[in-house]
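Trainee: need a 3D model of the following:
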Amino acid sequence: MKVVVVVGGTGLIGRTLVARLAEHGHEAVPAAPSTGVDTLTGEGLKEVLPGAEVVVDVSNSPSFADDDVMAFFRTSTTNLVAAAKEAGAGHYVALSVVGTDRQPDVGYFRAKVAQERLIAESGLPFSIVRATQFFEFADGVADTSTTDGVVRLPGAGVQPMAAAEVSAAVGRTAVSGTPVGGVTEIAGPEVFGLDEWVRTVLTARADPRPVVTDPEAPYFGAVPGPEDLLPGPGAQLAETRLADWLAQVVTG
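Mentor: Take a look at the predicted model:
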């Protein structure tokens, strides 16, 4: 059994991760502002981290504005790394995003690169898990890409996966006993065009917005290349296919 503190432990990935770790006999402690832990101010870190063998960071910035997200990950990670070292944690695990190092024009990706660098240079044994887009984010992608009722997206390749399988992969890394000391990539089992993926989800949800394929349309501020959002060779592939996930969430 391991004692694992999950920072961001009440969010989409975190709450599932906490439950999964507990089911497997580990002591999983959620850490979030709602539990009295604020990584931006450092409040609660000295209280929650002592005794933690593993610290898992699946937190996210409340704002995706370029300056805000950079400030969040730099400040939060600096505070977390310092507190984890002081507490004697033996493994620091962070969730990141596939393609962060390929799109420097995307502010969110620049911030994740900064986070990864802080962790890698911390001196802590660490593992960084980069995941592809979550199935659950398709609606959000559509919303940010809608103008005058029309969704415009490029056909860049994506390999999305279910959030539950992201949690499972992060959990396996956290309790594996051997820090990677680098990056592991995880992805879904199928490749889609970004436009095709979102169109499929909107159709299944009976969302009337048309999805137009536009090679010049940006994705969160930049136009991705054909393979910028795809994992490299050796990525761990999840099992849940998009159609099966949609059958569960749309029809129940």
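
Trainee: could you use CA atoms for every contact and neighbour count after this?
Mentor: Fine.

Trainee: please enumerate the helices of the stretch 51-200 of the chain.
Mentor: 66-87, 107-120, 138-144, 163-174, 194-204 (DSSP state H, counting those that start in this stretch).

Trainee: closest to L40 out of those?
Mentor: Across the helices of the stretch 51-200 of the chain, L40 has its closest neighbour in helix 66-87 (4.9 Å, Cα to Cα).

Trainee: alongside the first, I'd like the structure of this one:
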Amino acid sequence: MKIAVIGGTGRIGSQVVRILNESGHEAVPHSPSTGVDLLSGKGLAEALKGADVVVNLTNSPTFDEASPAYFQTTMDNLLAAAEAAGVGHAVVLSIVGADEVPDLVYYRAKVLQEDILKAGPVPYSIVRSTQFFEFMDAVLTWTADKKTVRLPATPIQPIAAADVAQAVADVSAGAPLQGTREIAGPEVFALDELGRITLAAHGDQRTVVTDDSAGMFAAASGDALVANDGAVIFKTSYRDWLAR
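Mentor: Have a look, this model is predicted:
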């Protein structure tokens, strides 16, 4: 199959392209650097010409009030171009629990993206992932100073980006789900515990202070960020990933 991967030069997209090509498909990466701009629609018709599948791995440049407009515009452009090109399957990567954290505007924006896809003219699949291992270092900077890092005890079930890429590639090469597949790593942590594990692995002497009002993930209640029953659970553990 010919598969157009929009956002195909990024962390997940570049791995998806490699996996699909190694599996015998013709996966082509597209991004602003290759002349495709999903926000303006520039280059989109050419990118989707002859494609059987389009995978959208682009992301809003901000997590703030501008994010819903970004996803509205980019999804409208993508689906119009996909329908015109006769693309038979559209795939989007989203977030486990996006609909359970309404206080986060970015999560509401991701739900909007999903809803536009579901209501659109192209058969679809949604892959909902838990948080990536690779984001943990950034999370540690949000509420940190020279001596302490404040984190909530929010339950979280992180996953390796390589496993996310494999899941997206698998779904992209299959028939449209007309639904959602959840994916997650094998372990559930409290976020503050995960912070302590991460700092120890880096030899960082700062102390993690449990603060259930600290950072973006404080807005998630209960098990919102933990995969639901029926999710595909990948085997890579956080400690094994850190050790690499």
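
Trainee: how about TSV for the helices of the stretch 51-200 of the first structure, with mean neighbour count and distance to W245 of the first structure added?
Mentor: Below are the helices of the stretch 51-200 of the first structure laid out as TSV (neighbours: other Cα atoms under 10 Å; distance: least, Cα to Cα, whole Å):
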stretch	mean neighbour count	distance to W245 of the first structure
helix 66-87	19	30
helix 107-120	20	27
helix 138-144	16	12
helix 163-174	21	10
helix 194-204	20	10
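
Trainee: including distance to P224 of the first structure, could the ones you listed go into TSV?
Mentor: Converted to TSV, the helices of the stretch 51-200 of the first structure look like this (distance: least, Cα to Cα, whole Å):
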stretch	distance to P224 of the first structure
helix 66-87	17
helix 107-120	12
helix 138-144	14
helix 163-174	22
helix 194-204	10
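
Trainee: and of the ones you listed, who's closest to Y219 of the first structure?
Mentor: helix 138-144 (8.0 Å).

Trainee: coming back round to it: Q248 of the first structure is nearest to which of the helices of the stretch 51-200 of the first structure?
Mentor: Across those (criterion: Cα to Cα), the nearest stretch is helix 194-204, sitting at 11.2 Å.

Trainee: distance from the chain centre to the helix or strand just after that closest one, please.
Mentor: Counting by DSSP states H and E, the next helix or strand C-terminal to helix 194-204 of the first structure is strand 211-213. On the basis of Cα atoms, centre = their mean, to the nearest Å, strand 211-213 of the first structure is displaced by 26 Å from the centre of the chain it belongs to.

Trainee: what's the following helix or strand past strand 211-213 of the first structure packed up against?
Mentor: Using DSSP H and E, the helix or strand that follows strand 211-213 of the first structure in sequence is strand 236-237. The contact analysis (3 or more Cα pairs under 8 Å, 6 or more residues apart in numbering; DSSP states H and E) places strand 236-237 of the first structure against strand 183-187.

Trainee: between helix 107-120 and the strand it packs on, find me the angle.
Mentor: Counting by axes from the mean of the first three to the mean of the last three Cα atoms, to 10 degrees, strand 183-187 of the first structure lies at 140 degrees to helix 107-120.

Trainee: now do the most far-flung residue of the second structure relative to its centre against A214 of the second structure, distance only.
Mentor: No residue in the second structure sits farther from the centre than K147, which is 31.1 Å out by Cα atoms, centre = their mean. Distance, K147 of the second structure to A214 of the second structure, using Cα to Cα, to the nearest Å: 16 Å.

Trainee: what do you get for S31 of the second structure?
Mentor: 34 Å.

Trainee: show me which of the two is the more surrounded one.
Mentor: Relative neighbour count places S31 above the other of S31 of the second structure and A214, with 21 against 18, counting by other Cα atoms under 10 Å.

Trainee: so which of the helices of the stretch 51-200 of the first structure comes closest to E23 of the first structure?
Mentor: Among the helices of the stretch 51-200 of the first structure, helix 163-174 comes nearest to E23 of the first structure, with 11.3 Å by Cα to Cα.

Trainee: the closest one packs against which elements?
Mentor: On a contact count with 3+ Cα pairs under 8 Å, 6+ apart, helix 163-174 of the first structure meets helix 12-23, strand 91-97, strand 126-131.

Trainee: I'm done for today, thanks for sticking with me.
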